[in-house]
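**Student:** all I have is the shape, not the residue letters:
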C-alpha cells in the first residue's frame, strides 16, 4: 500500500482507487459532466456503491440521489462514493453519517459522523463543518480523513490532508494549516492535559484524496506543488518543522 501506516483497518479497504469497477465509474462520472450535469439531468450523484448501504433507513440503490438532510450508513464490507456540489465523499464500511442542510438541498453545512471513517474533499465555501462526538472542524476548502472509533469511547482521528481547518475539542482549539497530512486525535478524556493531541498519518492514502479531488475538478496540494512531505502527520513538506501542537503548551 505504501501510504501511511495501518491501524485497525485492512490494506484492501484503502485500495478502492485501484479497482476496475471504481475506475470505470469515475471515468463515466467525469465523461458525463460530473455534478453539474447530474444535477441538471436529475441523475444520481452516487459514483460507486459496493455492498449494503442505507439512505434514511432504507436500502440505498445506485440510481438514487443523496442530498443534504439525509442519513447515510454503510454495512460490513460496504463502501460508498458520492458527490454533492463541489465536494466528494468516500464512506468506508460500518460508517454512519448525517449530511445536514445548508442554504439549499445541494449545500452541505455539516457532515456529522456518528461512527466509522470518511475520506472527503471539500471545495471552497463558508460555514461548513465536520462534527464528531469529540471534535468540531470548521472547513474552508480542503482534503480530510476522519475516523470515529466506537471501541475507544468515540475517540476521533482527524487528518487535515491539505488546506486550513479550525479544530476544537472541548476547551482545546487550534487552526491547522497543512501542506501534506497534519493529523490529530480528539480525545474523549484529557491526555497530559490535552483533548487535542498529535497523531501520525494512518489509514488513508494520497491516491484516495487525488481521486476524490478529480471527481470535483480539483487537485490536491501536492499535485499542484509537486512536493510531498514525510508521512509522519506533521503537516509540512519540511521534515524539520514539528507538529503545531508540539509548539503549544497544554492548557491548564
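**Tutor:** Done, it's in. Small disclaimer: the values here were computed from a predicted structure and weren't measured.
**Student:** CA only for contacts and neighbour counts going forward, please
**Tutor:** OK.
**Student:** may I ask you to name the longest helix in this structure?
**Tutor:** As assigned by DSSP state H, the longest helix anywhere in the chain is helix 20-31.
**Student:** here comes the other one, which I'd like you to weigh against the first:
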C-alpha cells in the first residue's frame, strides 16, 4: 500500500482518477439511485443492452447483458458496484439467493464491488469474491484475473481441486487460468490492461475511494 504524502504517486492517482470522473458531466451519482438500480454512465462507440443499442444514461437492471463492440467501451453502475467493459466484450450481471453473479462471456472487464458475496464466472474460471475489485480478461484459451485488492477464491473449471485463495492489497497476485488440457491449470501472471486511475474513477462513481489511495 502506498504511504506517500500528498505529493506522491497515490495522490496523483487520486487526482487523475477524479479528473476522469469529471468527464462524465452532470450524470447523477449512483447514491441518488435506488439501491438495486443502475445506469450506463458512459458509452463510447457501439454499446448494446440486451442486444439493443444503448446511450449514456440508459437504465440497467440485474439480469441485463451489456456488450461493447469493436473500438467501443462502456462504463456502468448497478447498485453499489461499478464496471468498465472494454471493446469486444459482453457481460451479464444477475442477482440470486447466493449473491450477485458476474458472467463475462468474452472480453475485458474491470469491476469494483460493495460489501457482499460476488461470483465471477468466465468460460474457464469460477471466482468467489467479497466486496473488493477485480480485473478479468476472458479469451478462448485462458482467463487472466487480477484481484486488485481484497479476498478471493480462484477455481479453474478444468481443475477445481487446484483452487487458490488470494488476499491482496494492491495487485499482488494476478493469475492466468487455463482451459482443459493445460497443466498447470493456474499460474502467476502479470498486472496488465487496467490502471489505478480507472479504479479510482469507478469507486468514485459509487461514492468510495480505493484502499490503496492516501489523500
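**Tutor:** Yep, that arrived. Computed from a prediction, not measured in an experiment: that's the story for all the values here.
**Student:** picking that back up, against which helices or strands is the longest helix of structure 1 packed?
**Tutor:** Using 3 or more CA pairs under 8 Å, 6 or more residues apart in numbering; DSSP states H and E as the contact test, the elements touching helix 20-31 of structure 1 are strand 46-50, helix 206-215.
**Student:** hmm, 10 Å instead?
**Tutor:** helix 34-40, strand 46-50, helix 206-215 (3 or more CA pairs under 10 Å, 6 or more residues apart in numbering; DSSP states H and E).
**Student:** figure out which of those is closest to residue 124 of structure 1.
**Tutor:** Distances from residue 124 of structure 1 to each of these were compared using CA to CA; the minimum, 12.1 Å, belongs to helix 206-215.
**Student:** can you give me the helices for structure 2?
**Tutor:** Per DSSP H, structure 2 carries helices over the ranges 9-22, 196-205.
**Student:** now for those helices, which one comes closest to residue 167 of structure 2?
**Tutor:** For residue 167 of structure 2, the closest of the helices of structure 2 is helix 196-205, at 17.7 Å, according to CA to CA.
**Student:** would you check the span in structure 1 matched by the closest one?
**Tutor:** Helix 196-205 of structure 2 corresponds to residues 206-215 of structure 1 when matched by TM-score structural alignment.
**Student:** cool, stretch 51-70 of structure 2 as well?
**Tutor:** Stretch 51-70 of structure 2 falls opposite residues 57-76 of structure 1 when the two are matched by TM-score structural alignment.
**Student:** picking up where we left off before, I'd like the helices of structure 2 as TSV, with distance to residue 171 of structure 2 appended.
**Tutor:** Formatted as TSV, the entries for these read as follows, by distance: least, CA to CA, whole Å:
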stretch	distance to residue 171 of structure 2
helix 9-22	14
helix 196-205	10
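**Student:** please identify the most buried of these.
**Tutor:** When neighbours are counted by mean count of other CA atoms under 10 Å, the highest per-stretch mean among the helices of structure 2 falls to helix 196-205, a mean of 24.
**Student:** comparing that one with structure 1, how large is the average distance?
**Tutor:** Relative to the matching residues in structure 1, helix 196-205 of structure 2 has an average distance of 1.0 Å after the fit, by mean CA distance after the TM-score superposition for structure 1.
**Student:** related to what we said a few turns ago, mind checking which of the helices of structure 2 is nearest residue 72 of structure 2?
**Tutor:** Set against residue 72 of structure 2 and scored by CA to CA, the helices of structure 2 come closest in helix 196-205, at 16.1 Å.
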